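1. My questions concern the predicted model and sequence given below.
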Amino acid sequence: MSAAERDHQKLLVEIKTTKYDSANMLQLFIKRYEKRLLRDHDRIHSLDYHVISGLKKQAPKLFVSYILPFNFSFPETKANAYTMEETTLNQEFVDEAHDRHQQVFAWTVDDDDDMTRMIFLNVDGIITDNLHELQVNLETTFDHPSYAQRLLIYSNELQDVSDSEGMPQN
């Protein structure tokens, strides 16, 4: 954590639980790290919903994301976000989360095409082992004028089709 603070790097801390954890593991974690995590605007995520609900109950100011390995249905949680494995993540899930004021992080997105798909799904974060590829993809997607122009044209064409479908035929 000290290295991240020195480099002004925000963290996404994963809490992994086992059957050997002490009964007060969560209280000890909160006591030791809550102030530091809040100060540095770091985030926490976990596959264990008991951790998610416990953190929201005992340290409600912490930003907590529930890790979901598959998109079976939209969960009803108090989590601030969902960290979803990217292969089953879809637009409906992202839209539902955003409608509920929850964020969505996609993991582990290492392929260029998958990165582009996550960008167009409007996820709030992409977890990758290939940071350089993601940076290049983001730059190409958002900074390349011809690409932006093509998106505008495509968007206008969709609007034209949508408008013409609603017009009465003569």
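-> Received the coordinates, thanks. Residues are numbered from 1 along each chain as shown.
2. Only C-alpha atoms from now on, for both contacts and neighbour counts.
-> OK.
3. Could you check how far the residue nearest the centre of the chain is from residue 29?
-> Of all residues in the chain, the one closest to the mean position by C-alpha atoms, centre = their mean is residue 105, 1.6 Å from it. When distance is defined by C-alpha to C-alpha, to the nearest Å, residue 105 is 23 Å away from residue 29.
4. Now do residue 120 against residue 113, distance only.
-> Distance from residue 120 to residue 113, counting by C-alpha to C-alpha: 11 Å.
5. now swap in residue 9 and tell me
-> Plainly put, residue 9 is 27 Å away from residue 113 if you go by C-alpha to C-alpha.
6. this is the other structure I want to compare:
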Amino acid sequence: INPVTIAHRGVNQKNGVPNTLESLKKTIKYHPDYIEMDVHMTKDNKFIVLHDNNLKKLAGIKAHPEDLTLAELKKLNVTANNHQTKLTDFDTYLKYANQHHQKLLIELKTTPNNATNFANIFAKRYYANIIENHHQLHTLDFQTLMILQNDIPKGNLNYLMPYNLTIPEENIHAYGMRYSTLSPDFVAINRQKHKLVYAWTPNSRLAINKALSLGVNGIVTDNVSQLHVAIKEAQHWSDAERLLQVLLYS
């Protein structure tokens, strides 16, 4: 039991506004293997670090990221978890992560209003950087994944699937799956196919133990400090204790 640890949206225990440079700086100190973060394209075909497709929740305005230029987006105050800061452009976020040898798990957020060559633009601009610094990419959109496979053939590309109903046969590095829908069979089948499974987003200790008992390859969580503790304890489980965990959560 030794999954890679992944800090969801770059935070740990609500230590900042998700997907911002300020929270990245704090969360790096917990030494996750990867920091997961989200990228949207802006009106001027640049990239902003942001999860939601609407700025209402974080910034209090009714607008989509693709409605504004990068300069306009960076002027906005965003608030979450009792913290306030500014949005961060992807170039700045990426540069800081590279300087601190922090690997990223980058989600490309697709919307109907994106430029049709959105994924191509991203791949062309960041291909060398992603390969050199061992970052990973993932997306919920299968068409975007296929474009990235063509444009970044040597990259580690992951497919996010809300439910484990099917297993696509394409050359995919890993599958991201909601932890509550995972089963021992799904993990075992992917292991046989030499594919990785990342569990999303167990935050309580019970949920983390469920993911650990299934033997997943990575865990994406909002509480990476707790995950580190849970992994150390799980490595000392006896066979009987691990079986008990599987039975409890299956």
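-> Right, received. Where do you want to start? Since the model is a prediction, treat every value here as computed from it, not as a measurement.
7. Now do the nearest residue in space to residue 11 of structure 1 that is not next to it in sequence: how many residues are near it, please.
-> The spatially closest residue to residue 11 of structure 1, leaving aside those adjacent along the chain, is residue 42, at 4.9 Å (C-alpha to C-alpha, 6 or more residues apart in numbering). Close neighbours of residue 42 of structure 1, defined as other C-alpha atoms under 10 Å, add up to 18.
8. Give the equivalent position in structure 1 for residue 112 of structure 2.
-> Per TM-score structural alignment, the equivalent position to residue 112 of structure 2 in structure 1 is residue 19.
9. Which elements pack onto the longest helix seen in structure 1?
-> Secondary structure of structure 1 per DSSP state H: the longest helix is helix 145-165. Of the remaining helices and strands, those touching helix 145-165 of structure 1 by 3 or more C-alpha pairs under 8 Å, 6 or more residues apart in numbering; DSSP states H and E are helix 131-143.
10. residue in structure 2 matching the residue nearest to residue 11 of structure 1?
-> Pairing criterion TM-score structural alignment: the partner of residue 42 of structure 1 within structure 2 is identified as residue 135.
11. Just list the residues touching its match, thanks.
-> With contacts defined as C-alpha atoms under 8 Å, 6 or more residues apart in numbering, the neighbours of residue 135 of structure 2 are 103-106, 156.
12. Look at residue 38 of structure 1 and give its secondary structure.
-> Assigned with DSSP: H, G, I helix; E, B strand; the rest coil, residue 38 of structure 1 falls in the helix class.
13. nope, residue 207 of structure 2 is what I was after
-> For residue 207 of structure 2, the secondary-structure state derived from three-state DSSP is helix.
14. Now check it against structure 1: what is it aligned to?
-> The equivalent of residue 207 of structure 2 in structure 1 is residue 114 (alignment by TM-score structural alignment).
15. Around its match, how many other residues sit close by?
-> Residue neighbour count, defined by other C-alpha under 10 Å, stands at 15 for residue 114 of structure 1.
16. Number of residues surrounding the residue nearest to it when sequence neighbours are not counted?
-> Distances taken as C-alpha to C-alpha, 6+ apart put residue 86 closest to residue 114 of structure 1, at 7.9 Å, once the chain neighbours are dropped. Other residues lying near residue 86 of structure 1 total 22 when counted by other C-alpha under 10 Å.
17. Residue 86 of structure 1 corresponds to which position in structure 2?
-> So, by TM-score structural alignment, residue 86 of structure 1 is matched to residue 179.
18. And residue 9 of structure 1, by the same measure?
-> For residue 9 of structure 1, the aligned position in structure 2 is residue 102, judged by TM-score structural alignment.
19. Residue 128 of structure 1 too?
-> The criterion is TM-score structural alignment: under it, residue 128 of structure 1 has residue 221 as its aligned partner in structure 2.
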